[in-house]
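In: sequence and predicted model, in that order:
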Amino acid sequence: MKARARMIRPRPLEEARRYARMGRPRRIVISFTTDPYPPAEERWRLTRRVLQILAGAPQHTIMILTKNPRLALRDLDVMHLHGGMWLGATVIALDGARALEPRAPSPWSRLEALREAHEEGVRTWLSVEPIIPPISKPLEIVREAVDYVDFFVFGKLNYARQLGLPEPDPRELWDALRPALSFLSRRGKKFLVKRELIRAVASLRRGRPRDSRRT
């Protein structure tokens, strides 16, 4: 018998209503697997409708993650209604990222959008991942963003082998990451190092990061 692939049609509005009805507080990320602000969102406003539904669920923390935060600025009014919505962006590198993300807005425009959101009173976060030495320079990124980003996340390239790519060298990863963490610690900023990145550098004897978040 041949296996049949089952196509699942996403229903984001239904999912948003389901989460809004949940009483137990959750952290809802929109989203890691897709970008909630593609160019079509400017016309269809589907993500905006999702946020409007979740705005009625103050028990949840809503973490928006996009490579197009400039378009997300249109929805700041909805984010203010909730009070617990964070606007975040992904940045791999400040320079040289165009080859990796040819169709995405520039890293500088993403950071400028986060600055504007922060000035409007919306909490902001930045996902510095995947860290790809020597293209990625996390210290440069956090120095640029530290005054207007409230929370930082660091991660590595996952599924490198499945994609036919070499695994980053653990020493290169740690040498890139450590100065950024030290800088954020001195500035009293919150950050999270993802478990996959921690495991990648766990074999190093000195300077090993801990599997915890700084608060």
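Out: Perfect, thanks for sending it. Residues are numbered from 1 along each chain as shown.

In: make it CA atoms for all contacts and neighbour counts henceforth
Out: Will do.

In: which ones are touching the residue nearest the centre of the chain?
Out: By Cα atoms, centre = their mean, the chain has its centre lying nearest to Ser127, at 3.7 Å. Residues in contact with Ser127 (Cα atoms under 8 Å, 6 or more residues apart in numbering) are 88-91, 152-155.

In: who wins for neighbours among those?
Out: Within the contacts of Ser127, Gly88 tops the neighbour count with 30 neighbours, counted by other Cα atoms under 10 Å.

In: pretty sure it contacts His118?
Out: No: the pair Gly88 and His118 does not pass the contact test of Cα atoms under 8 Å, sitting 10.6 Å apart.

In: identify the contacts common to these two.
Out: Shared contacts of Gly88 and His118 (Cα under 8 Å, 6+ apart): Thr124.

In: just the contacts of Ser127: which are in helices?
Out: Among those, none falls in helices (DSSP state H).

In: between those residues, which sits nearest Arg195?
Out: Of all the contacts of Ser127, Gly155 has the smallest distance to Arg195: 8.0 Å, by Cα to Cα.

In: pull the contacting residues for that closest one.
Out: By Cα under 8 Å, 6+ apart, the residues touching Gly155 are 127-131, 193-194, 196-197.

In: apply 6 Å and report the result again.
Out: Applying Cα atoms under 6 Å, 6 or more residues apart in numbering, we find Gly155 in contact with 129-130, 194, 197.

In: leaving out the residues flanking it, which one is nearest to it?
Out: Excluding the flanking residues, the one nearest Gly155 by Cα to Cα, 6 or more residues apart in numbering is Glu129, at 4.8 Å.

In: list the contacts of the strand or helix carrying Glu15.
Out: Using DSSP states H and E, Glu15 falls within helix 12-21. Outside helix 12-21, the residues within contact range by Cα under 6 Å, 6+ apart are 50, 54, 57.

In: how far off centre is the lengthiest helix in the chain?
Out: Looking across the chain with DSSP H, the single longest helix is helix 170-187. Per Cα atoms, centre = their mean, to the nearest Å, the displacement of helix 170-187 from the mean C-alpha position of its chain is 18 Å.

In: take a look at this one as well, against the first:
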Amino acid sequence: MRPADPPVAPAFAPDPLRPDPLRLLSAQADLQYHAAPSRGIFNPPAATGMGFWSINPYVGCAFGCAYCYARDTHRWTLERAGEVGREVANAMPPWLAFERRVLVKEHAGARIREALRSSRSPRPGDSVVIGSATDPYQPAERRFRVTREILESLLSARDFTIVIITKSPLVTRDVDVLQRLAERHTVQVHVSLITVDRELARRLEPRAPTPDARLRGVRRLADAGLAVSVNCMPVLPGITDAPAMLEALVQQVAAAGARSLGACALRLRSASRKRYLPVIRENFPELSAKYEATYRHSVYAAENYRAGLQQVIERLCRKYGLTTREYRRDDEGSADEEVALPAPLAPELQLVLL
């Protein structure tokens, strides 16, 4: 008789550091913070599918950017959290829970230090991206300070390339730690900025810091001797891609002291579509049908659009003395995402820059 199979471990085993997964930490009018049920903190390249390790101090993001590509990550985490996760998930649609139910990875510093003593961590020469699927300096960071704890823990390692991606000038709070990290690692801060138009940004990124605040953050980081880049991501067809608008952004980014700029066009996954397309219908009704047609068969804009956009960005960066970072389609995806071939861009949405 075959012996019985061993019991299957729960997705999240009891943890003395975090005994009650998804317990409520804090609540505001329409926003709750819960403890995140996570065993580890480093996501290896095999999981990211993009050749780097990633660390996400939070799951979800209160900035509520309409176009955010990471909304599916929240659903995946809740599904793995069992019954408690389902209770949180059932309170609202997953795409909305992403910005209203933020999960906090407590004791992240201990997790980092534990991983660095094992084989489950980056090696010298590896790249580590902090904030690939959340903003590490969203409002939660003021209270929970998870990102700072992570940075301090990385001081015990050497020779990583550490990239921090954020929209928030709160990153300047940690200049002291970043400067110390830069003595042991290659450190880059990538500030995300899709427009310098304050009112337009408010419609698309309702709770994110203003463009001016982000540019001031770029200046403070540059003045502190840190390598700062700007991510103009995503460029939104018909909304933020006018040549004059792109030039104004590149000009101000250069004036603020950034060293480089990278740009890529909007990609629209299913969870992002549920949040983004209603914003288009409400704020840009003349573009609604064009977006539906353009992104009907693919999460990506057409190849000719992306190539033309890259040419314009390269020309503007040369003009204002910035280096550029080119993004291939595969760089924007994830390992477990099935990607359709790009459909032709709807004729009405061909941009004036092409």
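Out: That came in fine, so what should we check first? Predicted model only: the values in this text are computed from it and were never measured.

In: thinking again about what came up before, quick one: which of the contacts of Gly155 of the first structure is most hemmed in?
Out: Among the contacts of Gly155 of the first structure, Leu197 has the most neighbours (other Cα under 10 Å), with 23 neighbours.

In: how near is that residue to Val91 of the first structure?
Out: 16 Å (Cα to Cα, to the nearest Å).

In: repeat that for Leu139 of the first structure.
Out: To Val91 of the first structure, Leu139 of the first structure is 12 Å away according to Cα to Cα.

In: the helix or strand just after the helix holding Glu15 of the first structure maps to which residues in the second structure?
Out: Counting by DSSP H and E, the element after helix 12-21 of the first structure in chain order, helix or strand, is strand 27-30. Mapped onto the second structure using TM-score structural alignment, strand 27-30 of the first structure spans residues 127-130.

In: what does the matching stretch rub up against?
Out: Outside stretch 127-130 of the second structure, the residues that touch it by Cα under 6 Å, 6+ apart are 52-56, 160-164.

In: of these, buried ones?
Out: 52-56, 160-164 (16 or more other Cα atoms under 10 Å).

In: all strands of the first structure, in order?
Out: Assigned by DSSP state E, the first structure shows strands spanning 27-30, 61-66, 85-90, 123-128, 151-154, 190-193, 213-214.

In: save these as CSV, and put in distance to Asp75 of the first structure too.
Out: Listed next are the strands of the first structure as CSV, based on distance: least, Cα to Cα, whole Å:
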stretch, distance to Asp75 of the first structure
strand 27-30, 14
strand 61-66, 11
strand 85-90, 10
strand 123-128, 14
strand 151-154, 20
strand 190-193, 25
strand 213-214, 29
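
In: among these, which comes closest to Arg110 of the first structure?
Out: Using Cα to Cα, the nearest of those to Arg110 of the first structure is strand 85-90, at 6.6 Å.

In: that older thread, drop anything exposed from the contacts of helix 12-21 of the first structure.
Out: Buried subset of these (neighbour count, 16+ other Cα under 10 Å): 50, 54, 57.

In: return the member of those residues nearest to Arg161 of the first structure.
Out: For those, the nearest to Arg161 of the first structure is Val50 (35.2 Å; Cα to Cα).

In: quick one: map that closest one onto the second structure.
Out: Counting by TM-score structural alignment, Val50 of the first structure corresponds to Ile150 in the second structure.

In: now swap in Glu41 of the first structure and tell me
Out: Matched by TM-score structural alignment, Glu41 of the first structure corresponds to Glu141 in the second structure.

In: equivalent analysis for Ile92 of the first structure, please.
Out: Under the alignment (TM-score structural alignment), Ile92 of the first structure maps onto Ile194 of the second structure.

In: its match against Cys232, yeah?
Out: Yes: counting by Cα atoms under 6 Å, Ile194 of the second structure touches Cys232, with 4.7 Å between them.

In: returning to that earlier point: okay, the contacts of stretch 127-130 of the second structure in TSV with distance to Ala182 of the second structure next?
Out: As requested, the contacts of stretch 127-130 of the second structure are exported to TSV (distance: Cα to Cα, whole Å):
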residue	distance to Ala182 of the second structure
Phe52	19
Trp53	18
Ser54	18
Ile55	18
Asn56	20
Phe160	10
Thr161	9
Ile162	9
Val163	11
Ile164	12
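
In: give me the neighbour count for Glu282 of the second structure.
Out: Glu282 of the second structure: 11 surrounding residues under other Cα under 10 Å.

In: next one: Gln32 of the second structure
Out: Around Gln32 of the second structure there are 17 residues (other Cα under 10 Å).

In: quick check: closest non-adjacent residue to it.
Out: Using Cα to Cα, 6+ apart and skipping residues adjacent in sequence, the residue nearest Gln32 of the second structure is Arg101, 4.9 Å away.

In: any idea how far the one you found lies from Gly82 of the second structure?
Out: Distance of Arg101 of the second structure to Gly82 of the second structure, computed by Cα to Cα: 16 Å.

In: what do you get for Arg269 of the second structure?
Out: Plainly put, Arg269 of the second structure is 25 Å away from Gly82 of the second structure if you go by Cα to Cα.

In: what's the answer for Leu181 of the second structure, then?
Out: Taken as Cα to Cα, the span from Leu181 of the second structure to Gly82 of the second structure is 37 Å.

In: what about these two, which has more around it?
Out: Leu181 (23 against 14).

In: which one in the first structure is aligned with the more buried one?
Out: Alignment note (TM-score structural alignment): Leu181 of the second structure maps to His82 of the first structure.

In: wait, what's in contact with that match?
Out: Taking Cα under 6 Å, 6+ apart, we find His82 of the first structure in contact with 55, 58.
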